[in-house]
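In: below is the sequence, then the predicted model.
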Amino acid sequence: MIIAGLMLLAVGAADLVRQFAPRRWIGYLTVTVILLILGSVSDALLPMIAALIVGTLWVWCMPSERQAPLGFWPAVLLGVVSVGAVVWFGARTEAGLIGEVWALRSPFGDVPFDLAVLALGAGVFLLESANLVVRAALDGEHTWRPLESAAAPVPEAPAPVTEGVEAADQGALAVRDPRAGFKGGRLIGPLERILVMILTLAAAYPILAAMLAAKGIVRFPEISRDGETGARAEYFLVGSLVSWVIGLGAAFLVWWAAHS
């Protein structure tokens, strides 16, 4: 169990550094030192080193500035390895120095240190790493066309010239990225996945269903203006389903670990 938690924690922390750290090498160094200290005091130094290696491979396989060369398959492999680690390795009986003073209670009972690390790692992964997975899935499905690759005109009637917009910009407007209307996705996605995970673990299924339905209702007016292309609708469906699967998968992982 501790292996899965540390891998997810290392991957999630690396992606947070890539997204928010002004100087990445300082962020990577700081995260590495903190995680190594955590591994040392929890008697999990070797699993932590393995997790850092997995985090390094993740950064290479899932770049944030360009299309992922392997698509979202690294995420699938990480999920399989995490599930395998939870299934085959349960919580340890001892957790080193930190285990001697560890005491965490919840409404469902005591929370072992290994389970807490797994839940923390899953939560950190849902923040930014899951965004990269969703983007890789969207890129793999070709649900949008980048502006720089749109050399041919759109096979539709020319859009009316908008007042205040130069004629040279009309082609760019016609092939605008469908994701341009979803500016809050980078924030909405992590919040949504965290809520999916919490509500699923709390067995609040009616609230979960209402939240997911509300998202579709809120987005419907914008999607309905998509016309005949269906690009926005496809983007919304693929992105939402992948995001929900990641959130539900994280909840299932923590639930299985808690009941194993």
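Out: On my side now, so go ahead.
In: from now on I want contacts and neighbour counts done on CA atoms only, so please keep to that.
Out: OK.
In: right, and residue 68 touches residue 62 too?
Out: Yes. Residue 68 is in contact with residue 62 according to Cα atoms under 8 Å; the separation is 5.1 Å.
In: am I right that residue 43 sits in a strand?
Out: No. Counting by DSSP: H, G, I helix; E, B strand; the rest coil, residue 43 falls outside a strand, being coil.
In: burial measure for it, as a count.
Out: Per other Cα atoms under 10 Å, the neighbour tally for residue 43 reads 17.
In: for it, which residues are in contact?
Out: 95-97 (Cα atoms under 8 Å, 6 or more residues apart in numbering).
In: how far away is it from residue 229?
Out: Residue 43 is 55 Å from residue 229, where distance means Cα to Cα, to the nearest Å.
In: so which residues of the protein form helices?
Out: 2-20, 24-41, 45-61, 73-88, 96-101, 113-127, 129-141, 170-174, 185-201, 205-224, 231-259 (DSSP state H).
In: dump those helices to JSON lines, plus distance to residue 152 and mean neighbour count.
Out: Converted to JSON lines, these look like this (distance: least, Cα to Cα, whole Å; neighbours: other Cα atoms under 10 Å):
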{"stretch": "helix 2-20", "distance to residue 152": "33", "mean neighbour count": "24"}
{"stretch": "helix 24-41", "distance to residue 152": "38", "mean neighbour count": "16"}
{"stretch": "helix 45-61", "distance to residue 152": "31", "mean neighbour count": "18"}
{"stretch": "helix 73-88", "distance to residue 152": "31", "mean neighbour count": "16"}
{"stretch": "helix 96-101", "distance to residue 152": "61", "mean neighbour count": "13"}
{"stretch": "helix 113-127", "distance to residue 152": "37", "mean neighbour count": "23"}
{"stretch": "helix 129-141", "distance to residue 152": "20", "mean neighbour count": "21"}
{"stretch": "helix 170-174", "distance to residue 152": "9", "mean neighbour count": "15"}
{"stretch": "helix 185-201", "distance to residue 152": "29", "mean neighbour count": "19"}
{"stretch": "helix 205-224", "distance to residue 152": "24", "mean neighbour count": "13"}
{"stretch": "helix 231-259", "distance to residue 152": "17", "mean neighbour count": "19"}
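In: ok, structure two:
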Amino acid sequence: MIVAGFILLAVGAADLVRQFAPRRWIGYLSVAVILLLLGSVSDALLPMVLALLIGALWVWCMPTERAAPLGFWPAVLLAVVSVGAVVWLGARSDVGLIGATWQLRSPFGEVPFDLAMLALGAGVFLLESSNLVVRAALDGEHTWRPTDPMSAPTPAPTSAPTTVGAEVAAAADAGSDAATGGDAATDTATGGDAATDVALAPRDPRSGFKGGRLIGPLERILVLILTLAAAYPILAAMLAAKGIVRFPEISRDGETGARAEYFLVGSLVSWVIALSAAFLVWWAAHS
């Protein structure tokens, strides 16, 4: 159990450093020192070293500046390792120096140190790392980009004149996906007249979904808490409310259905990650 908690904590902390630290090497060094100290006082130094190695591999396999070279598979392997560590290793009887003073009670009873670390690791992983997992799933679902005019859909002919200024404003309105926290797509000219290229470039279906890097993590944390608290009616109402709020924007998608597909794929993957984390913590608590 402690192995899974440390792995998720190391991966989640590394992604938070990549996203928010102004100098990454200082952030990585600080996280490594803190986690190694935590592993030392909890008599789990070797599991923490293993977790740091897996965190380094995760940073290499799931880059933030470009598409993941291995796609969705690093997340699958991480899930298998985490579930295996919880199912087969279980909780320890001795938690080292911290065991003498560790006391944490909840409405559901006393929370052991290993279980607390697993819950903490799962929560940290849901903040930023899950955004990368969802983005990898969406990148595998949609292979064309607005920067690739050869693979982009051909716009339908129209008899009405096209205003270049309106097309430029529409193309510049590309933003992050609210359901996934994905990165904004950037339109790049490929040659010829720049205004013509912008006019012919298709609009990214993820454009118009703003604030995904905040909405996604908050949604997953709420799903984790509500699931562990067995507040299933509130959970169902929250998930249904998200679809209702996004329905007007999705309904303007036209005949392509690209935005609706991005919304559904991103939301379902995000919910599966949060529910899986909740199930992992629940399993550890009841085993």
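Out: It's in. The shown structure was predicted, so the numbers you read here are calculated from the model rather than taken from an experiment.
In: need the helices of the first structure in a markdown table with distance to residue 158 of the first structure, can you?
Out: What follows is the helices of the first structure, written out as a markdown table (distance: least, Cα to Cα, whole Å):
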| stretch | distance to residue 158 of the first structure |
| --- | --- |
| helix 2-20 | 38 |
| helix 24-41 | 45 |
| helix 45-61 | 40 |
| helix 73-88 | 39 |
| helix 96-101 | 66 |
| helix 113-127 | 40 |
| helix 129-141 | 27 |
| helix 170-174 | 8 |
| helix 185-201 | 30 |
| helix 205-224 | 20 |
| helix 231-259 | 18 |
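In: and of those, who's closest to residue 151 of the first structure?
Out: helix 170-174 (9.4 Å; Cα to Cα).
In: show me what that closest one is in contact with.
Out: Here helix 170-174 of the first structure has contacts from 147, 153-154, 159, 161, using Cα under 8 Å, 6+ apart.
In: who wins on neighbours among these?
Out: Busiest of the contacts of helix 170-174 of the first structure [other Cα under 10 Å] is residue 147, holding 14 neighbours.
In: residues contacting that one?
Out: By Cα under 8 Å, 6+ apart, the contact list for residue 147 of the first structure reads 172, 175-177.
In: what would those residues look like in a markdown table with distance to residue 183 of the first structure?
Out: Formatted as a markdown table, those follow (distance: Cα to Cα, whole Å):
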| residue | distance to residue 183 of the first structure |
| --- | --- |
| 172 | 18 |
| 175 | 17 |
| 176 | 14 |
| 177 | 12 |
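In: in the second structure, which of these still touch?
Out: Of the contacts of residue 147 of the first structure, the ones still in contact in the second structure (both residues aligned by TM-score structural alignment, their matches' Cα atoms under 8 Å) are 175-177.
In: could you dump the residues you listed to TSV with distance to residue 220 of the first structure and neighbour count?
Out: Listed next are these as TSV, based on distance: Cα to Cα, whole Å; neighbours: other Cα atoms under 10 Å:
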residue	distance to residue 220 of the first structure	neighbour count
175	21	19
176	19	16
177	18	16
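In: looking at those residues, which one is closest to residue 74 of the first structure?
Out: residue 177 (25.5 Å).
In: which position in the second structure aligns with that closest one?
Out: Mapped onto the second structure by TM-score structural alignment, residue 177 of the first structure lines up with residue 204.
In: next: residue 32 of the first structure.
Out: Structural alignment (TM-score structural alignment) places residue 32 of the first structure against residue 32 in the second structure.
In: what's near enough to touch the closest residue to its match other than its chain neighbours?
Out: Leaving out its chain neighbours, the residue that sits closest to residue 32 of the second structure by Cα to Cα, 6 or more residues apart in numbering is residue 52, at 7.2 Å. Listed by Cα under 8 Å, 6+ apart, the contact partners of residue 52 of the second structure are 7, 10-11, 32.
In: ok, those residues vs residue 223 of the second structure, which is closest?
Out: Using Cα to Cα, the contacts of residue 52 of the second structure come closest to residue 223 of the second structure at residue 11, 20.2 Å.
In: and that closest one, how far is that from residue 138 of the second structure?
Out: Plainly put, residue 11 of the second structure is 21 Å away from residue 138 of the second structure if you go by Cα to Cα.
In: can you check residue 80 of the second structure too?
Out: With Cα to Cα as the criterion, residue 80 of the second structure and residue 138 of the second structure are 21 Å apart.
In: against residue 67 of the second structure, how distant is the residue nearest to residue 145 of the second structure when sequence neighbours are not counted?
Out: Distance criterion Cα to Cα, 6+ apart; nearest residue to residue 145 of the second structure, sequence neighbours excluded, is residue 152 at 6.9 Å. Distance, residue 152 of the second structure to residue 67 of the second structure, by Cα to Cα: 18 Å.
In: for residue 200 of the second structure, same thing?
Out: Relative to residue 67 of the second structure, and taking Cα to Cα, residue 200 of the second structure is found at 24 Å.
In: likewise for residue 264 of the second structure?
Out: For residue 264 of the second structure, the distance to residue 67 of the second structure - Cα to Cα - is 20 Å.
In: and residue 116 of the second structure, by the same measure?
Out: Residue 116 of the second structure is 33 Å from residue 67 of the second structure, by Cα to Cα.
In: residue 107 of the first structure is nearest to which of the helices of the first structure?
Out: Shortest distance between residue 107 of the first structure and those, using Cα to Cα, is found for helix 185-201: 11.8 Å.
In: quick one: the closest one to helix 113-127, angle?
Out: Here helix 185-201 of the first structure runs at an angle of 150 degrees relative to helix 113-127 (axes from the mean of the first three to the mean of the last three Cα atoms, to 10 degrees).
In: chain center to helix 185-201 of the first structure: distance?
Out: Chain-centre distance of helix 185-201 of the first structure: 10 Å, with Cα atoms, centre = their mean, to the nearest Å.
In: and stretch 231-250 of the first structure, by the same measure?
Out: 11 Å.
In: the residue nearest to residue 95 of the first structure when sequence neighbours are not counted: how many residues sit nearby?
Out: Excluding the flanking residues, the one nearest residue 95 of the first structure by Cα to Cα, 6+ apart is residue 42, at 4.8 Å. For residue 42 of the first structure, the number of neighbouring residues by other Cα under 10 Å comes to 20.
In: mean deviation, stretch 234-244 of the second structure versus the first structure?
Out: Stretch 234-244 of the second structure, aligned to the first structure and superposed, deviates on average by 0.5 Å (mean Cα distance after the TM-score superposition for the first structure).
In: the first structure: matching residues for that stretch?
Out: Going by TM-score structural alignment, stretch 234-244 of the second structure lines up with residues 207-217 of the first structure.
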